[in-house]
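K.L.:
just a sequence and a predicted model for now, questions to come.
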Amino acid sequence: VRPTSEVLFCEHYSNIIHSYRDLPKLYNQWANVVRWEKTTRPFLRTLEFLWQEGHTAHATDEDAMEETIKMLNVYAAVCEEILAIPVVKGQKTEKEKFAGAKATFTIESLMHDGKALQSGTSHHFGTGFAEAFNIQYTDKEGKLQYVHQTSWGFTTRIIGALIMVHGDDRGLVIPPKAAPTQVMIVPIAQHKEGVLDFAYDLKTSLGKVARVDIDASDKKPGWKFNEYEMKGIPVRLEVGPKDIENKQVVLVRRDTLEKVFVPLDQLETKLVELLDEIQTNLYNKALNHREERTSVALTLSELKESLEAKPGFIKAMWCGELACEEKIKEDTGATSRCIPFEQEQVSDKCVCCGKDADKIVYWAKAY
């Protein structure tokens, strides 16, 4: 029962790191973490959660920074390429960064209701923890130096993000690359001779190109259709006596519920294409939603009006003063989500105080 592992790893590093030859140290662990949460929320904010966390120690500041950004990019790739969730990459403000970090970097995603979700973070600690725990090594010149550390984490809250970004009134929608089962075969009139055998043969042949399962239970087909739509299976394959006779099957997409009749001799090729198409469609749909819910504000009143009229990301310039950041939160309920790596100049004045500003910040109400 513990919070994050910085103290644990610092204690460990202080015992095992002595020379530059011992570096870098790269640790990854899967662990359950306990946090005191006043209000819990399934997936997003629970008293206990499973996560993957990394802790590393390096000889130089440059090496530590390279590791920090590399892992942020890994998390972004998982979100965008596997989960079809577009993210904004950037740096947290001093107020929002991890306690004790030199810099915190984040990927921020936007949920269906216009609220933001911090989906993964990567921290550059510099030598702060090393100095506190006396983690030193002897460099090539024989001089004692402090190590430069990082940590990074990705949690089960990303499941909540997947549910909220892609889900609809029928239930889950799971991107094909993330789906444990990509295709569910539902035999129609399976009591008739040859139908189940044919369906199982399909499962075997399609198993070469996709993750396939079959529901041969005695439930009615309509029940099965609803069940697998609710569970978010990307593609449902229907096959019955007439389909076998016509040498075809029916593929039903979960994302659009569109039915496609596919000849058996084209099935493997068409299925692979369809799964790729669904993956791309889900990402583009989420990206379009984010763009539609992203506004620009030049004044505090505009920022407040945008949040009320169209909740989402608000891009606004910031002078860098903590007082302005706190006033924006107090007046609107929005927090700074990140200073994006991809900067743009929508104004040269701070959205709050009107002073000179050269950094754009993404603001939003968040989970």
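P.N.:
Sure, I can see it. This structure is a prediction, so every number in the text was calculated from the model and none was measured.
K.L.:
hey, let's count contacts and neighbours off CA atoms from now on
P.N.:
OK.
K.L.:
and the next helix or strand past the strand or helix carrying residue 31?
P.N.:
Per DSSP states H and E: residue 31 is located in strand 25-34. With elements assigned by DSSP H and E, the helix or strand that comes after strand 25-34 is strand 48-58.
K.L.:
what angle do the strand holding residue 31 and strand 48-58 make?
P.N.:
160 degrees (axes from the mean of the first three to the mean of the last three Cα atoms, to 10 degrees).
K.L.:
so what secondary structure elements neighbour strand 25-34?
P.N.:
Contacting strand 25-34 under the criterion 3 or more Cα pairs under 8 Å, 6 or more residues apart in numbering; DSSP states H and E are the following elements: strand 48-58.
K.L.:
after the strand it packs on, which helix or strand is next?
P.N.:
Next along the chain from strand 48-58, counting by DSSP H and E, comes helix 61-77.
K.L.:
ok, structure two:
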Amino acid sequence: QVVIVPIYKNAEQLKQISSHIEPILLQLKEMGISVKYDDADNRRPGFKFADYELKGVPVRLVVGARDIEKGTVEIMRRDTLEKSEAPLEGIAGHVKALLEEIQTHIYRKALAHRQEMTRTVDTYDEFKKEIEKGGFILAHWDGTTETELKIKEETKATLRCIPLDGDTTPGVCMVTGRPSKQRVIFARNY
């Protein structure tokens, strides 16, 4: 969840930075936060930054000798790519709050995207047109395997799920016209 990358010129600076970081590592671990202190000297900081971004680490802390003097740390959020500075004092609590904020931000973004990509149809002709646009289609289905296979053969769309909290308004199957208890979600593999 968090990687800490020290910026140093020599072993003495690294030792000084490490002594300031050690209590922060313990605090983060006590809070149940997965943290890595990458003090390896076989890769440059820029490589480490890119590597951890690709791995999806949500928070990166960067600490150098000047930061120790100022009592600050650089924080980089992967979700917004924003960099900021925060005091070293109380950084563990700040990181915990930041991780919760990142989770909320990512969840809301994903939920909005899903809602934007979900459309409701009533007829099979409408379904065939809408499925070409991609995304998710809410439609009535009679619950039979035969109808599901027909939809798959003709449109390459498959039943994704029967929503537990979805629209439970009864209707008629878009293909057969038989009674349907609720709308279900169809989509194509991509």
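P.N.:
Perfect, I can see it now. Computed from a predicted structure; not experimentally measured.
K.L.:
buried sites along the strand holding residue 31 of the first structure?
P.N.:
residue 33 (16 or more other Cα atoms under 10 Å).
K.L.:
that strand aligns to what range in the second structure?
P.N.:
Using TM-score structural alignment, strand 25-34 of the first structure lines up with nothing in the second structure.
K.L.:
next one: that strand to chain centre, how far?
P.N.:
18 Å (Cα atoms, centre = their mean, to the nearest Å).
K.L.:
quick one: the residues in the second structure that the longest helix anywhere in the first structure pairs up with.
P.N.:
Criterion DSSP state H: the longest helix present in the first structure is helix 267-292. Taking TM-score structural alignment as the measure, the second structure aligns residues 91-116 with helix 267-292 of the first structure.
K.L.:
mean per-residue distance, that stretch versus the first structure.
P.N.:
With mean Cα distance after the TM-score superposition for the first structure, stretch 91-116 of the second structure departs from the first structure by a mean of 1.5 Å once superposed.
K.L.:
tell me the buried residues in that stretch?
P.N.:
For stretch 91-116 of the second structure, by 16+ other Cα under 10 Å, it's 91, 92, 95, 96, 98, 99, 102.
K.L.:
now do stretch 171-180 of the second structure
P.N.:
171, 172, 173, 174, 175, 180.
K.L.:
quote the end-to-end distance of that stretch.
P.N.:
For stretch 171-180 of the second structure, the first-to-last residue distance is 5 Å (Cα to Cα, to the nearest Å).
K.L.:
distance from the chain centre to it, please.
P.N.:
Counting by Cα atoms, centre = their mean, stretch 171-180 of the second structure comes out at 36 Å from the chain centroid.
K.L.:
now do stretch 290-304 of the first structure
P.N.:
23 Å.
K.L.:
contacting residues around that stretch?
P.N.:
The contact list for stretch 290-304 of the first structure (Cα atoms under 8 Å, 6 or more residues apart in numbering) reads 110, 114, 306, 310-317, 328, 331-332, 346-347, 349-352, 354.
K.L.:
just checking, which of those residues belong to strands?
P.N.:
110, 313, 314, 315, 316, 317 (DSSP state E).
K.L.:
redo those as CSV? Include neighbour count and distance to residue 195 of the first structure.
P.N.:
Formatted as CSV, those follow (neighbours: other Cα atoms under 10 Å; distance: Cα to Cα, whole Å):
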residue, neighbour count, distance to residue 195 of the first structure
110, 30, 45
313, 31, 51
314, 27, 55
315, 24, 57
316, 28, 61
317, 30, 63
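K.L.:
coming back round to it: any idea how far the match of helix 267-292 of the first structure is from the chain center?
P.N.:
That offset, for stretch 91-116 of the second structure, works out to 8 Å (Cα atoms, centre = their mean).
K.L.:
out of the ones in strands among the contacts of stretch 290-304 of the first structure, who's nearest residue 255 of the first structure?
P.N.:
Distance to residue 255 of the first structure, by Cα to Cα, is smallest for residue 110 among these, at 18.9 Å.
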